[in-house]
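**Q** fold the stuff below for me.
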Amino acid sequence: MRRPGSWSSVRYGRWDGTQEIEVDVSEIFDEIADALLYHGDPMSALRELMNRGMRTKDGGDILGLKEVLERLKQRRSELFGKYDPSGKASEIDNAIRSILESERRALEEYLEAASNSKDAPRIAQAEELYLNDQLTLDSLGPSIASKIQSLGNYDFLSPTAKRDFDDLRESLEREFVEGFFESAKNSLSTMTPEDLENFREMIGALNSLIEAHNANEDTSEAFEAFMDRYGGSFPPGIANTQELLDHLLTQMAAASLAFGAMSQEQQMELANLAQNVNGDLDLSWAISQLMRSLSPMMDSMRFDPRSFRGSDPMSIGQAGQVLDELSQLDSIESYLRSIGTPGDLSRLDFDQISELLGEKEASSLRRLSELTKQLEDAGLIGMSDERLTLSAGGLRAIGQKMLQEVFDDLDASRLGGHDLKRRGVGVDKDFETKPYEFGDPLNLSLGKTLANTIVRQRGGLPLKVEVEDFEIETTEAMVSASTVLCLDLSLSMPLRDNFLAAKKVAVALSTLISTAYPKDYLAIVGFSEVAHVIKPMDLPSVSWDYVYGTNMEDALRQSRTLLRRRSGRKQIILVTDGEPTAHILENGEPFFSYPPARETILATLSEVNRCTKAGITINSFVLDATDYLVDFMNQVAKINRGKVFYSDPSDLGKYVLVDFMAQRTS
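**A** Below is the predicted model:
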């Protein structure tokens, strides 16, 4: 707690990945909005966000699973690129070579000194010793184990060679003992006789336990007794003989990795080496017997020293750490690739991930695990029939997001690019103004708007008008309108990347009418092979139809039926990317043909004529128009006298909403 009268200090600095990322729930919702509309499923949208991550408004990065998996791959590559499993064996070979060179020099110097003495008996003795010892040194076996065994029985002439050999054997002794048993952190030579005897008994008891386990005997009581007495030599949490065996196999794998022992024959040589690195014969035999028992089980470890390509030699302890880290990385990767929801990430050990990969990766996964709960707590999504769905609040939020996106992209040049009459939305102006809100017609009061800019800027030129400065003129009365939005849901829409843009328009238009013109009527008709009415509340979850066919005739017919008893201005807004390829036959069945059949064209134009006679204006917004489609839409416009707009998907929203307001105010 801060002392009374003291001031808290705040330091600012570049975000480096270690700070905790604070993410507003609105940021999360904005990030999934497009995916939510495209897939129509909150969980699919959250999975997509989980995989790609996001950048927060304050400049921080929340890494996605794709980046975290890449970081796992890099860390694994770093480990493989650092160490050389054959390095330890090479290190021992070089040490033995140096010992032999020291001993041979001593023998030569001894023989030379005897020769210089002119003492015949001394010379004879020196020559015999020289020849015998050189023969012994030349006859050392090819393996490290055989060399250690032979040199252990050899009477060194060189004190330096003797000291270096004793140091080498002691270091190897420490490698084996410390690598397998956590309680033995010092050389056995420093143990008291009592400690040494206890250590012998432990390895003997361990060998007996493994032998009984391999014979399929019940070892539960023997295991409990063993761990009660020797449990301090092993990591905590080992619960049974099999888990103890798994731990020992990992240590055996580490020993094999450290000495580059890939085959069982090499591992047996490793056991021979363990047997010859300590003067205590009983203990050496027990350790080598343990390694011999473990060696046949090593096939299941599935590691290959050839994966390593570095230059640093490894001790058994280092090899154990490397294998443990690689195992953890594999386990994390396997889990990350199997998860289905952000909530599944909560089962991860974030402290472990921080230690293995870094705090940025751990913090990102922690934040991703909280995505669903944050949106649920904010009332934007919820569970319905064991399925994640948008709530009423989420529906409003997605609509406002799409509407704001369209209006944010509107500018004077866009508005001026259309033949629009700027008369306001009422019969007469009442000469009052109000701050502009999304959904309001842009009847700007220029004087009030510029005055707001000057106040906000506190003077100065040039004036930079912001949306918050907009002031619009209000009107006395509102003209009601009835609109049906016909939305093409045929398979060509997603295949040509037009589906998301069209769906955004539908959501934005629905939100605009429900918020700015609540007395207006809006219906939505989706069409592909056939047409069907879509409730506005179901719009975010609507997906394309996995069928071929663009049935404009059925869409226009159902729209005309919906508008039959509606008042005010009646219009159909048609959004499509294809010519009519389907219509309804007299028996009620859909007919499909591509290229479009003549009867389909005639049936569609006949419905256009019926809509025209019913006083319904058809304004069409066409994406990716072909010459054939342009010719057809020109016929529609000629019959109905509505407008046809040929738009890019990125401009579709602006075209539809600007034209809608223009039609409403004309």
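
**Q** going forward, measure contacts between C-alpha atoms and count neighbours the same way
**A** OK.

**Q** element containing the nearest residue to M297 once chain neighbours are set aside?
**A** Spatial nearest neighbour of M297, chain neighbours left out: L249 (7.6 Å); criterion: C-alpha to C-alpha, 6 or more residues apart in numbering. Using DSSP states H and E, L249 sits within helix 241-258.

**Q** before we go on, could you also do this sequence so I can check it against the first one:
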Amino acid sequence: MTAADRYSYGPYHEGPDPLAPPLDLREALSEIGREVMEGSSPRSALEELLRRGTSGMPGLEELTRRLWERRAEISRSHRLDGTLQQVRELLDRALEAERRALFPDPSDDARFAEMQLDALPSSTAGAVNELGEYPWRSETGRENYQKIRDLLGEELLESRFQGMKQALQSATPHDVERVRRMMSDLNDLLAAHARGADTEEQFAEFMDEHGEFFPENPRDTEELIDTLAARAAAAQRMMNSMSAQQQAELNELVGQAFGDPRIAQQIAELDANLRALRPGQDWESARRFRGQDPLGMGEAVEAMQDLGELDELAAQLAQSYPGARLEDIDLEMLERQLGVDARMDAARLAELERELRRQGLFERAPDGSLRLTPKALRRLGEVALRDIVGKLRSRKGQRETALAGAAGEPTGASRPWQFGDTEPWDVSRTVRNAVLRSASTGSPSVTLDVADVEIAETEQRSRAAVALCVDTSWSMVQDGRWVPMKRTALALQHLISTRFRSDALELITFGRHAATVDIAELTGLEPVWEQGTNLHHALLLADRHLRRHPDAVPVVLVVTDGEPTAHLESDGTAYFNWPPDRRTLAVTVAQVDSLARSGASVSVFMLGEEPRLAAFVDLVARRSGGRVVAPDLDGLGAAVVSDYLRGRRR
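**A** Here you go, the predicted model:
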């Protein structure tokens, strides 16, 4: 056997595409982070992501749109009177053939027959029933009338048993009797099950004898009932969707199914049994069909089942019930209605949801709500910082100074000891030097000499205490500055936690009052309609943070879009006034002066172009030795990070 004989190649049909690109969790997390920073809860943000999808993956909204298009196509393309129309056409052909046969006959019997035909009811059902005992002279007329009975039987059974129409084409009386006997046994089985009897053995006997009529191959009585009830309910919804005249005609016609009224009686008994066993099925609703393509009873029931599945899928895709998960979507049903592409799209969305949860990006808060984990916040910070670094490509320069000193951190290098050095010894290299020197002199023992001593070089790193004060008043939300402000804080926090770990960062929000928050709280902070810009309180908290780190370079960064309109009174209450009160301005400037005396400069990032705001922040910068930056929203993060790096070099 050659290697070529061992393998065969062809299209891939089962499961997800093995060559599909991996899920892009970075894009998904970025979208979720943006929603959270705009004020959505993490759960809502995740639901919104799944609803919209990503750039390479359709979301639930797109799948739902396809569902409604399919639903509209069914209802706008079809109408439900196909069986009635076919019966009418066969009846007209039968009557025409019979009249042609009677016309040349001069006998009174022929004239009487013609009178019978002329006196037939105008309704299709009434005429068909009147002709039940009519002695046809035309063979064509008799054949067409028998076709009406066969058609009604096939359509009636197809409306309750899928595939029955094809199985009963050209049915003989023996075939009809087999179907009638199957239905009688079926109703006996359902009646016994309804009484609470153990039907396991009866079901097995029934399937052994009549299993050919059930291609679904149900495993037990309950599964058989589920299958039959779904189709019977669809048949009832089809009847509900017809006009009252059409319903009356069809109900009257079914008694002529195969010319055996017992078939219709068994169907009626079957429907009653199924309705009692499955009252939760939709037996009452109706649909509106406005198309031109007539459907037979069997086709109409198929259309009704399709519409029922589309409604069920729409509810699954809406995910609006408690505990909803994308795993709840019936993928086989979705493929049946929208094709394999829709199934794969839904499977990919479910995989995305699973991966976001499995990767530990969400966690349960003590109150039961969903929130972003520190891992997710780190990833958001990494993305935000990467965007900012891209805007800082033109900014170069070292932020650290390398000095040998006892207070520094080891660099991994060493050098020979010199008189006056106080750094710790590099013991391994000192011993190695002693061994090599002793061996080179032929000494039988190892002795330590001053020339052998090496000391570990250290690097003196500057350390900063950073207070980032961000304005959270309503104007920040109203003017679209809310998310850029949060992304800036995320980027700065990520930079400090990964690159400058010895720095101490304090995040301070200020509206009517100021408060210290961690990055998770700031990221999930919801906008609140609140008047007041209490920069005074924020600077008080910044000063407290700086005093806790007296050995660090003090850096105060303020992001705001309005001049101070509130300050903190001695009793802890916030005083607010618009336009700004002179006392508010005075105590705020006094706090700026206090920070300046302790060596801290205040850099203000001014969002907006109000002349009064510009004048105030200019005053703050001059009195504290800081500076004023007026970035656009895209450049806010770069401006803040750049100023932080500049400040910690002092």
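
**Q** before we move on, the earlier item: chain center to the helix holding L249 of the first structure, what's the gap?
**A** Put simply, helix 241-258 of the first structure sits 32 Å off its chain's centre (C-alpha atoms, centre = their mean, to the nearest Å).

**Q** all strands of the stretch 401-550 of the second structure, in order?
**A** 409-416, 454-459, 464-471, 504-510, 514-517 (DSSP state E, counting those that start in this stretch).

**Q** those into JSON lines, with extra columns for mean neighbour count and distance to G532 of the second structure?
**A** Shown next, in JSON lines, are the strands of the stretch 401-550 of the second structure (neighbours: other C-alpha atoms under 10 Å; distance: least, C-alpha to C-alpha, whole Å):
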{"stretch": "strand 409-416", "mean neighbour count": "14", "distance to G532 of the second structure": "45"}
{"stretch": "strand 454-459", "mean neighbour count": "21", "distance to G532 of the second structure": "46"}
{"stretch": "strand 464-471", "mean neighbour count": "26", "distance to G532 of the second structure": "10"}
{"stretch": "strand 504-510", "mean neighbour count": "22", "distance to G532 of the second structure": "9"}
{"stretch": "strand 514-517", "mean neighbour count": "18", "distance to G532 of the second structure": "10"}
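
**Q** in the second structure, what residue corresponds to L65 of the first structure?
**A** With TM-score structural alignment as the criterion, L65 of the first structure lines up with L60 in the second structure.

**Q** over to A253 of the first structure?
**A** A253 of the first structure maps onto Q236 in the second structure, by TM-score structural alignment.

**Q** likewise K360 of the first structure?
**A** By TM-score structural alignment, K360 of the first structure lines up with D341 in the second structure.

**Q** please identify the helix or strand for K66 of the first structure.
**A** Using DSSP H and E, K66 of the first structure falls in helix 65-82.

**Q** once aligned to the second structure, how far is that helix on average?
**A** For helix 65-82 of the first structure, the mean distance to aligned residues of the second structure following superposition is 1.4 Å (mean C-alpha distance after the TM-score superposition for the first structure).

**Q** and that helix, what does it pack against?
**A** Applying 3 or more C-alpha pairs under 8 Å, 6 or more residues apart in numbering; DSSP states H and E, we find helix 65-82 of the first structure packed against helix 42-52, helix 316-338.

**Q** which one of the ones you listed lies closest to E175 of the first structure?
**A** helix 316-338 (5.9 Å; C-alpha to C-alpha).

**Q** whereabouts in the second structure does that closest one align?
**A** Counting by TM-score structural alignment, helix 316-338 of the first structure corresponds to residues 297-319.
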